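Enquirer: show me the folded form of this:
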Amino acid sequence: MLRNITITPVLNGFVAQVGCQQLAYTSVDKLVLDVGAYLRDPEATEKRILKEEGFNAKHTLGGAEAPAPYPQVNAATDCCAGEPQPTTATGVGAMLGGLARR
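Expert: Sure thing, here's the model as predicted:
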């Protein structure tokens, strides 16, 4: 099935959105080759790109084990004392609420 293609120029190349997938390209030649291949055979090109170049390719298509998740950050112990600490309330309501308590 041929999906909609949107190509957006960015600072160091292009972002091609094909359906709900986004691919980043730093080479216009590679972008043109992939778009041409996709227009000729969408299913085969999608499978190839997802398998070889997709962000989650090795995890969703039977490759290597998923990488370990990033460690959880504990602001109370992992941040330096001089760094600003995260707050639980954000937005205008929290700011106004903070002003009202002063």
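Enquirer: C-alpha from now on. contacts and neighbour counts both.
Expert: OK.
Enquirer: ranges for the helices of the protein?
Expert: 28-40, 42-52, 57-60, 75-78, 91-101 (DSSP state H).
Enquirer: can you list these in a markdown table and add distance to residue 7 and mean neighbour count?
Expert: Putting the helices of the chain into a markdown table (distance: least, Cα to Cα, whole Å; neighbours: other Cα atoms under 10 Å) gives the following:
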| stretch | distance to residue 7 | mean neighbour count |
| --- | --- | --- |
| helix 28-40 | 9 | 14 |
| helix 42-52 | 16 | 15 |
| helix 57-60 | 22 | 15 |
| helix 75-78 | 40 | 10 |
| helix 91-101 | 34 | 10 |
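Enquirer: the structure of the following sequence is requested for comparison with the preceding one:
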Amino acid sequence: FPSAPSTLPSRHCQHGADSEFTDDELFYYLLGSSVLWGLFMGLHSSPLEALFGDSVESGNRSRVYVWRSSLRTLGSAIGPLASVFVFLREDEWTLDQLTVTLLIGM
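Expert: Model (predicted):
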């Protein structure tokens, strides 16, 4: 993999001098977590969709799917909006701010 951590200036991601992890280690932990998250989403999505479809009466599926899609879209918008508000508040990032932003975005 390319050395992505070197493309991020460390002055913008200050995790403290007493941190036990290097920037490279943190990047690869995040990369590994993203891979695991993607695998989980891929494995559970199909059975969940089938269960959801079978749980709703045929006449009501359209309305329920519209609600579900709307809620997913709203949820997908909240994370980036939170990121924008955190960024507008301050341009210096701390580990706590990044953690909150990532958790809200997920």
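Enquirer: now the TM-score, please.
Expert: With the length set by TM-score structural alignment, normalised by the length of structure 1, the two chains reach a TM-score of 0.25; 48 aligned residues with a Cα RMSD of 4.7 Å.
Enquirer: on that earlier part again, using TSV, lay out the helices of structure 1 together with distance to residue 5 of structure 1.
Expert: Below are the helices of structure 1 laid out as TSV (distance: least, Cα to Cα, whole Å):
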stretch	distance to residue 5 of structure 1
helix 28-40	9
helix 42-52	11
helix 57-60	20
helix 75-78	42
helix 91-101	36
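Enquirer: return the residues in contact with residue 86 of structure 2.
Expert: By Cα atoms under 8 Å, 6 or more residues apart in numbering, the contact set of residue 86 of structure 2 is 97, 101.
Enquirer: ok, the residue nearest to residue 25 of structure 1 when sequence neighbours are not counted - how many residues close by?
Expert: Nearest non-adjacent residue to residue 25 of structure 1, counting by Cα to Cα, 6 or more residues apart in numbering: residue 14, 5.1 Å away. If you count neighbours by other Cα atoms under 10 Å, residue 14 of structure 1 ends up with 17.
Enquirer: what's the spacing between residue 14 of structure 1 and residue 32 of structure 1?
Expert: Distance, residue 14 of structure 1 to residue 32 of structure 1, by Cα to Cα, to the nearest Å: 11 Å.
Enquirer: likewise residue 13 of structure 1?
Expert: For residue 13 of structure 1 relative to residue 32 of structure 1 (Cα to Cα), the value is 12 Å.
Enquirer: check residue 97 of structure 1 too.
Expert: 54 Å.
Enquirer: picking up where we left off before, so the residue nearest to residue 25 of structure 1 sits against residue 29, correct?
Expert: No - using Cα atoms under 8 Å as the test, residue 14 of structure 1 is too far from residue 29 to be in contact (11.1 Å).
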